[in-house]
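Participant: need a 3D model of the following:
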Amino acid sequence: MLTQVAIIGAGPAGLLLGQLLSRAGIDNVIIEHRSLDHVLSRIRAGVLEQGMVDLLREAGVADRLGREGLVHDGVGLAFGGALHRVDLKALTGGNTVTVYGQTEVTQDLVAAREALGRPTLYEAEDVALHDIDSECPRVTFRIGGEARELRCDVIAGCDGFHGISRRAIPESALTCFERVYPFGWLGLLVDRPPAAHELVYAHHERGFALCSMRSAERSRYYVQVPQDERVEAWSDEAFFAELRRRLPAEVAAAVVDGPSIEKSIAPLRSFVAEPMRFGRLFLAGDAAHIVPPTGAKGLNLAASDIRYLHDALREHFLDHSQAGLNGYSARALARVWKAERFSWWMTGLLHRFPERNAFEQRMQQAELDYLFSSQAAMAAMAENYVGLPY
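Facilitator: As a prediction, this is how the structure comes out:
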């Protein structure tokens, strides 16, 4: 098999890159080791920055997003028993965020790819990358026991933190930066209306909590738990009781219980691998970086990587210029590190860190107090939350 771009991974990053390349007339094949059903069933967050919404429109996959997405002009922060609001739209000159689940984004991208008739090879086993530092890289894999080989000009590694793409780069060629946090998020998905019409982030002495949503009828709630906590230890009743303890009274009263349709614990880490290119292999999304979910940046960072990589590939194939490919890693990492900083700051601001002493706890409280006493501080938070420009 021959193609111009081999895309490893059929998550949102790989699918979005494939959609943009296909619309530009650049041939591409996606290779995914999971089944289509598994890809479509993965439940992830879905707070989309303005830039990502615009990019999905450019890709021609925003019709349902426009009908069903929930546009949020602000976000709530709760501490000291009181709820405060950050007016994102007013503080950023009109920018907003849109709540639209990552599962929905994936479904829209899969449908668009099928409509274009572009190939996605699911349930690929023993995927391996070869000759990535040459001008003729290859991908080998097996489907249904049959050995196959895909020859290409460029490989895009969009297969996540645990995928094979980053591991194909020699360790000596990568520098990795990591912070693992001493807690996780216990999340519960329930088919009940949200407790508030905007997201509410809560700082509490018992730990962080978040009231989020996937739609007007489906809510997603989180509470901070120790790193070694087990999801089996939490009944739905225990979860909702703990959630309410950490929320201001008016928000807690609006939480509607219901049987969970999904419950899991997500560990928190910050991670960056530099550079995001080795030879003809280009990393994008979680393959290159991870952020704690506090700042809602994971999916959005993947989208900005794809924006930069798509631009670079267009220059390469259509304009016969190497400038974009040569500058991709530096361009993407400049935005990655700013998002890492914001997610790290939000995590430090809102969570309870067991190792913090009394002085550090007071500094955390002072930071929260300052945020809502300074228009400049709130504007800086709002600018980062809605997403820095590409």
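Participant: rest of the way, CA atoms for contacts and neighbours
Facilitator: Fine.
Participant: tell me which other helices or strands the longest helix that the chain contains touches.
Facilitator: Ordering each helix of the chain by length in residues (DSSP state H) puts helix 323-350 first. Counting contacts by 3 or more C-alpha pairs under 8 Å, 6 or more residues apart in numbering; DSSP states H and E, helix 323-350 is packed against strand 260-274, helix 298-318, helix 358-371.
Participant: please give me the structure for this one as well, since I'd like to look at both together:
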Amino acid sequence: MRRRALPAHDGSTFPRTREDAALRTQVVIIGAGPAGLLLGHVLHRAGIGFTILEARSREHVLGRIRAGVLEQGSVDALTELGLDADLREHGLTHRGIHLQFEGARRHIDFVDLVGRTVTIYGQQALVRHLLAEHERLGSDIRFELADVTPLGLDGSSPRVRATDAGRAIELDADLVVGADGFHGVCRPAIPGLRGLERSYPFGWLGILADVPPSTDDLVYALHPDGFAMHSMRSPEVSRLYLQVGHDASIDDWSDARIWDALQTRLGVAGWTLHEGEVLEKSITPMRSYVASTMAHGRLFLVGDAAHIVPPTGAKGLNSAIADVVLLGRAIVAGLLRGDDAGLHGYGDAALARQWKVQQFSEWMTDLLHVHEGPDAAAREFAYRSQVGRLEYVTGSRAARQSLAEQYAGLPFTTE
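Facilitator: As a prediction, the model looks like this:
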């Protein structure tokens, strides 16, 4: 990749008149979710100019509620960038998870097994902190843009067109990064890209409840009625999930019905699930998706723009952070040192890691959810097989260690 001399980024905002409607920066990031915002901080630290474009409003970006478990590597990446102040104050460090089946709960101790932890810290809180730090720095971030279109991706001068408050604008850049999620404009801009996916015949009904957590570490439960999970968002707020049919309607699930199902599926002798006011509830479909490539010319994809995992393994947000770490290193090497090897190899490296993440997420999902069969005997066979697998996983140190290694997070490397 051939470098061009570039002016230093001066923190200037988008043009407000047609006369200066052409703007230049080194990297255009499309999408102001956690991946786009974090990459902006990586580039700022290296002195690389960037502009972040977002189709949604600032309020919408801050209001999206998503994942809440950070791998050790994600925490380390935020700490290295000096973005861990709020995480240290509000994050809840956990040393493992509980696997529950046949009325018994067994603990998988990550610290004992692999010397690593995970941290409960909601994506919403992370986005809020990353955006606040960008505002403190005076970063160039624009919300509520229309008709965002990446162009010239095959050549040496990519650009992005958009409409800002009714005015046409165009950004020239060295690189364009698609951090605009599954429904964004960047992945469709790659010719010949194929989507590889799997849909599951069930979803998660999730609630946010105004009640302190009833558990120390997260609980994953297999029950004949379906999967259930007890997580948390803070010492005062609990996050709980139930397996429901893929076509289930939230209107059919009253608060009382939800709590009854949670009590049944999570109940064990000598333990009490405390109930509280349901603040939010929604149903999320379960699916896996991986784009056949994460790079094309001068366009690079990160996060949900390239892949989606079922939430069972807590890998969605962590995968986005891993992409950003890999791509950030490659951009710094390419634009500052003229070493383009990382940029040329980013797509393959990110996909190699992502497929490892995908298999773990699929394994966890298949292990812990009740599967329908053609008849009662087939359903029971599948359930008893799952119990056998859980007996093995919880009874074998080698199996527990494998689970812990993957759940706490694979390295953010190109190997």
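Participant: next, the buried residues of the longest helix of the first structure.
Facilitator: 324-325, 328-329, 331-333, 335-336, 339-344, 346-347, 349-350 (16 or more other C-alpha atoms under 10 Å).
Participant: re earlier: okay if I get the helices and strands packed on helix 323-350 of the first structure as CSV plus mean neighbour count and distance to residue 84 of the first structure?
Facilitator: Below are those laid out as CSV (neighbours: other C-alpha atoms under 10 Å; distance: least, C-alpha to C-alpha, whole Å):
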stretch, mean neighbour count, distance to residue 84 of the first structure
strand 260-274, 18, 25
helix 298-318, 22, 25
helix 358-371, 14, 10
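Participant: out of these, the one nearest residue 45 of the first structure is which?
Facilitator: helix 298-318 (7.9 Å; C-alpha to C-alpha).
Participant: residues in contact with the closest one: which ones?
Facilitator: 12-13, 16-17, 20-21, 24, 26, 45-46, 48-49, 51-52, 55, 102, 284-286, 290-292, 321-325, 328, 331-332, 336, 339, 390 (C-alpha atoms under 8 Å, 6 or more residues apart in numbering).
Participant: count of residues packed around residue 62 of the second structure?
Facilitator: For residue 62 of the second structure, the count of nearby residues is 18 (other C-alpha atoms under 10 Å).
Participant: that one matches what in the first structure?
Facilitator: Counting by TM-score structural alignment, residue 62 of the second structure lines up with residue 40 in the first structure.
Participant: for the aligned partner of residue 201 of the second structure in the first structure, what are its contacts?
Facilitator: Aligning on TM-score structural alignment places residue 201 of the second structure opposite residue 182 in the first structure. Neighbour list for residue 182 of the first structure: 226-227, 268, 353 [criterion: C-alpha under 8 Å, 6+ apart].
Participant: again, only using 7 Å
Facilitator: 226-227 (C-alpha atoms under 7 Å, 6 or more residues apart in numbering).
Participant: secondary structure element holding it?
Facilitator: Secondary-structure assignment from DSSP states H and E places residue 182 of the first structure in strand 175-190.
Participant: and the angle from that strand to strand 260-274?
Facilitator: Inter-element angle recorded for strand 175-190 of the first structure and strand 260-274: 170 degrees (by axes from the mean of the first three to the mean of the last three C-alpha atoms, to 10 degrees).
Participant: and strand 175-190 of the first structure against the second structure, how far off on average?
Facilitator: Here the mean offset of strand 175-190 of the first structure against the second structure after fitting is 0.7 Å, by mean C-alpha distance after the TM-score superposition for the first structure.
Participant: need the contact list for residue 145 of the first structure.
Facilitator: Neighbours of residue 145 of the first structure in contact, by C-alpha under 7 Å, 6+ apart: none.
Participant: one more time with 10 Å
Facilitator: Residues counted as contacts of residue 145 of the first structure (C-alpha atoms under 10 Å, 6 or more residues apart in numbering) are 124-125.
Participant: how about the helices in the second structure?
Facilitator: Going by DSSP H, the second structure shows helices at 34-46, 58-63, 72-80, 85-90, 110-114, 123-137, 255-266, 316-337, 341-368, 376-395, 397-408.
Participant: any chance of these in a markdown table, plus distance to residue 160 of the second structure?
Facilitator: Listed next are those as a markdown table, based on distance: least, C-alpha to C-alpha, whole Å:
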| stretch | distance to residue 160 of the second structure |
| --- | --- |
| helix 34-46 | 16 |
| helix 58-63 | 20 |
| helix 72-80 | 29 |
| helix 85-90 | 33 |
| helix 110-114 | 44 |
| helix 123-137 | 21 |
| helix 255-266 | 46 |
| helix 316-337 | 18 |
| helix 341-368 | 20 |
| helix 376-395 | 49 |
| helix 397-408 | 37 |
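Participant: mind checking which of those helices is nearest residue 190 of the second structure?
Facilitator: helix 341-368 (12.7 Å).
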